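[1] Attaching a predicted model along with its sequence, questions to come.
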Amino acid sequence: MPLRPSRDVFITCAVTGAGDTTGRSDKVPVTPEEIAAAAIEAAKAGAAIAHIHVRDPETGKPSRDLGLYREVVRLVAASGVDVVLNLTAGAGGDLVLGSPEAPLPPDPAGTDMAGAEERLAHVAELRPEICTLDCGTMNFGEGDYVMTNTPAMLKAMAARIRELGVRPEIEIFDTGHLVLAKWLKDQGLIEDPVMVQLCMGIPWGAPDDVATLSALVQNLPDDWIFSAFSIGRNQLPYAALALAAGGNIRVGLEDNIWLAKGVLATNGDLVRRAVQIAEGVGSRVLSPAEVRAKLKLERRW
C-alpha cells in the first residue's frame, strides 16, 4: 500500500450503532436524549460528523422509529453545537433465517425487511446532510443473520437519496461491495463527490489486515473520498492506518467500547484519542464547516 498520509482529515463518530453493546457498557447511549448528548460530546471533542442510529428506549434494541430520529435531530439542532449529522439507512435490511434445517420461514424475532421508501422515511422527513447506503449483502456473526441489500434495492435507495439531495456515505463491508458502488456511480445514481466508508474486520466481511485495506484503497477511484475503520481493539490503531492510506477516521461506541484494556470509553474519549493520533502524525483535523465545503454539503439546521 503506498504511503500517502492525509494532511487534512475529518473524524466521524458512530455514537451507538445497532449491536448488542448496551449490556456490556453503560456508556453506550440508548435514549434520544443520550444519543443527542453523545453526538454533541463527540463534536466538542473534535468530530465533524456524528453517525446516528436510534434504539428503543425501553429495550435498547435497534429501532427505525421516525419519532426517535426526529427527537435526536431536534435536540442536536437546539444545542447550537455544529456537527454534520449522518443518519443510518441500514435498518430494514435484516434477514434472520429459521435454522440450517428449516431456513424458511425467517425468524420473526430478528427479521426486519422493509421497502426502499420505508427504509428512507426518516431521511425524507429530516433531510440530514448525509445518510448511509450499505452497498451489498453479507453474513453477519455466527448465526443465521444476513445483512440484505440486493442490487435492485440499492438502485432504488440510491435514486431516492439523490432525489432528496442527501449525500450518501457508501458503506463497503467487502470487496464486492466496491464493485456495486462503482456500478451505481456508472448509472448516475451517486453524485460527486463520492463518499465511502471502508468497514473492516467485521465477520464475515473484509478482514482488517493491511493487504485487504490496500486492495480496497488501490481500487478506489482517485477522486473518491474515503474513511476506514475496524472494530474492537483495532479501532484506534486503524485510525492511524486510515490516515497513512490517505483516508479519514471513524471511531465511536458503535464499533468499540474500550479506550484501553479494562477501561470503558465514552464517545468523547475515542474522538479525543483520534484527534491525538491525527495531530501526532502531523495531520490537521477539519471542522464541520470545512467538511461541508469538501463534501459539498448544505447545512440544514
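    Cool, got the structure. Residues are numbered from 1 along each chain as shown.
[2] switch to C-alpha atoms for all contacts and neighbour counts from now on
    OK.
[3] buried stuff in stretch 38-54?
    Using 16 or more other C-alpha atoms under 10 Å as the test for burial, stretch 38-54 gives 38-54.
[4] can you pull out the strands in the stretch 151-300 of the chain?
    Per DSSP state E, counting those that start in this stretch, the stretch 151-300 of the chain carries strands over the ranges 167-172, 195-199, 225-229, 248-251, 258-260, 263-264, 284-285.
[5] Pro106 is nearest to which of those?
    Of all these, strand 167-172 sits nearest to Pro106, with 25.2 Å by C-alpha to C-alpha.
[6] What's the separation between Pro5 and Val196?
    17 Å (C-alpha to C-alpha, to the nearest Å).
[7] So for those two, which sits in the more crowded spot?
    Neighbour count, other C-alpha atoms under 10 Å: between Pro5 and Val196, Val196 has more, with 24 against 19.
[8] Spell out the secondary structure type for the nearest residue to Leu164 once chain neighbours are set aside.
    Nearest non-adjacent residue to Leu164, counting by C-alpha to C-alpha, 6 or more residues apart in numbering: Ala124, 6.5 Å away. Of the three states, Ala124 takes helix under DSSP: H, G, I helix; E, B strand; the rest coil.
[9] OK, contacts around Thr12?
    Going by C-alpha atoms under 8 Å, 6 or more residues apart in numbering, Thr12 touches Ala47, Ala48, Ile49, Ala50, His51, Ile249, Arg250, Val251.
[10] okay if I get these as TSV plus distance to Val73?
    As requested, the contacts of Thr12 are exported to TSV (distance: C-alpha to C-alpha, whole Å):
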residue	distance to Val73
Ala47	17
Ala48	15
Ile49	13
Ala50	11
His51	12
Ile249	23
Arg250	20
Val251	20
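[11] put this beside the first:
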Amino acid sequence: MNRNVILTCAVTGAGDTVAKSPHVPVTPKQIAEAAIEAAKAGASVAHLHVRDPETGAISHSLDHFREVVERIREADTDIVINLTAGGGGDWIPDAADPTRGGPNTDIQTPAERHAPVDELLPELCTLDCGSLNFGDMVYVNPADWLREHARLVQAAGVKPELECFDLGHVWFARQLQQEGLLDGDPLFQLCLGIPWGAEADTETMLAMRNKLPANANWAAFGIGRQQMPMVAQAVLLGGHARVGLEDNLYLEKGVLATNGQLVERARTLIENLGVRAMTPAETRAHLGLRDPNSGRIVEKVVGGVA
C-alpha cells in the first residue's frame, strides 16, 4: 500500500462533456478556477486541457493555455501544473475516401503538441505512449513521433507523465527509457476503462503495474463509475491516483459532481485507508520536479515525503 499519495485532478479534458454537465469548465478563467478549487479540496496536481470558450470543443490555443497557467500561478493556492501534450491525435477516416481524415479529424505534429509546454514550462506534461482505438476513432501516435516528442520534452526540462492506455504502451515507454529519452525515475499514468484500451479492473491494473520499470512512480485512473474503485485499487497496489471531470461527471448515480467534490471524495476514501494526500510541495520533492518560483529542480526525496 502507498501511504503518501499524489492526487491528481483532471479538471476538464477534451471530450464531448460540456453539454452533459454545467460543472465542466470551458473558459480559461473557469479552468484555472477549477484547478484552484481542486487544490483547496486536497489535490496535489492539476491536469489541464483547454477548450474553445465559444463552443466548448477541444482547443490547442497557446493563448488559452497561457491564460490558464498564469491565473493558477498568480493565485494564493499552490498546485503542481500538468499540461496535456497529447492533443491533435484524433483520426476519423472519411467515409468516401478512407485514406483521408473525415470531419472532426484533428492531427498535430509533435512540435505543435509540445509548443505550450515549451513556452510555459509546467512541472509536468503528458506523453501518450502509443496509438489506440479510442472509442469510435483512432488516436494516432506512431513510435517515431513519440521519440521526437520525448526529445522535445527532455530538452525543455519538463518531466513527462507517461500515459499508457494498454500494455503495449508500457512496453514502448520502457523502450524510451532504454534509449535515454527519459531522465530520472519515470512517472507512469495507467489509463483504464477507455474503449478499446485497457479495462478498468484489478487484473489489468496489476498486469500493467508488474510491467513497469523498477524505479517507476505510477498512478492510475478509471473512467465513469470505475473512478473511485480505481482510486482505492491504485493506492492498495502502491500507486497514486487521479480523479476529475475529464474522466467522470458524477458523484453518485444521477448526481453531477464538481471537481472539488470528486477530489474530496477521493481524499476521504484514501484517508479511510490510512493514507494521506501529498501537498504540491511534497509532490515536487518526491518526483524531483522544477520549482515554479526558482526554476530549479527540487531535490528528489527518497523513501518518503519531503
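    Done, it's in. Values in this document were obtained by computation on a predicted structure and should not be read as measured data.
[12] follow-up on the earlier one: dump the strands of the stretch 151-300 of structure 1 to JSON lines, plus distance to Gly115 of structure 1.
    Converted to JSON lines, the strands of the stretch 151-300 of structure 1 look like this (distance: least, C-alpha to C-alpha, whole Å):
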{"stretch": "strand 167-172", "distance to Gly115 of structure 1": "18"}
{"stretch": "strand 195-199", "distance to Gly115 of structure 1": "23"}
{"stretch": "strand 225-229", "distance to Gly115 of structure 1": "28"}
{"stretch": "strand 248-251", "distance to Gly115 of structure 1": "28"}
{"stretch": "strand 258-260", "distance to Gly115 of structure 1": "35"}
{"stretch": "strand 263-264", "distance to Gly115 of structure 1": "37"}
{"stretch": "strand 284-285", "distance to Gly115 of structure 1": "38"}
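[13] Please identify the deepest-packed of these.
    Among these, the stretch with the highest mean neighbour count (mean count of other C-alpha atoms under 10 Å) is strand 248-251, at a mean of 30.
[14] The residue sitting furthest away from the middle of structure 2 and Asp118 of structure 2, how far apart?
    Seen from the C-alpha centroid of structure 2, the residue lying at the greatest distance (C-alpha atoms, centre = their mean) is Ala96, 35.0 Å away. To Asp118 of structure 2, Ala96 of structure 2 is 38 Å away according to C-alpha to C-alpha.
[15] Show the contacting residues for the aligned partner of Val263 of structure 2 in structure 1.
    Using TM-score structural alignment, the equivalent of Val263 of structure 2 in structure 1 is Val271. By C-alpha under 8 Å, 6+ apart, the residues touching Val271 of structure 1 are Ile11, Cys13, Ala42, Ala45, Gly46, Ala47, Val251, Gly252.
[16] Please identify which of those residues is nearest to Arg160 of structure 1.
    So of the contacts of Val271 of structure 1, ranked by how close each gets to Arg160 of structure 1 (C-alpha to C-alpha), first place is Cys13, at 25.2 Å.
[17] Just confirm that closest one is within a strand.
    Yes - the assignment for Cys13 of structure 1 is a strand, going by three-state DSSP.
[18] hang on, isn't it packed against Arg272?
    No - if you go by C-alpha atoms under 8 Å, Cys13 of structure 1 and Arg272 don't touch, sitting 10.6 Å apart.
[19] Between these two, which is the more surrounded one?
    The neighbour comparison of Cys13 of structure 1 against Arg272 (other C-alpha under 10 Å) goes to Cys13, with 30 against 18.
[20] Map the more buried one onto structure 2.
    Using TM-score structural alignment, Cys13 of structure 1 sits opposite Cys9 in structure 2.
[21] Pull up the gap between its match and Ile270 of structure 2, please.
    From Cys9 of structure 2 to Ile270 of structure 2 the distance is 15 Å (C-alpha to C-alpha).
[22] and if you look at Asp16 of structure 2?
    From Asp16 of structure 2 to Ile270 of structure 2 the distance is 30 Å (C-alpha to C-alpha).
[23] same thing with Lys20 of structure 2?
    Distance of Lys20 of structure 2 to Ile270 of structure 2, computed by C-alpha to C-alpha: 28 Å.
[24] Neighbour count for those two, which is higher?
    Between Lys20 of structure 2 and Ile270, Ile270 has the larger neighbour count (other C-alpha under 10 Å), namely 23 against 10.
[25] Surely the more buried one touches Leu236?
    No - the criterion here is C-alpha under 8 Å, and Ile270 of structure 2 misses it with Leu236 at 9.4 Å.
[26] can you give me the helices for the stretch 101-250 of structure 2?
    110-120, 143-156, 167-178, 202-209, 227-236 (DSSP state H, counting those that start in this stretch).
[27] average distance between the last one and structure 1?
    Its matched residues in structure 1 lie on average 0.7 Å from helix 227-236 of structure 2 after superposition (mean C-alpha distance after the TM-score superposition for structure 1).
[28] One more: the second one?
    Here helix 143-156 of structure 2 is compared with structure 1 after superposition; its mean distance to the aligned residues, by mean C-alpha distance after the TM-score superposition for structure 1, is 0.3 Å.
[29] which part of structure 1 lines up with that helix?
    With TM-score structural alignment as the criterion, helix 143-156 of structure 2 aligns to 151-164.
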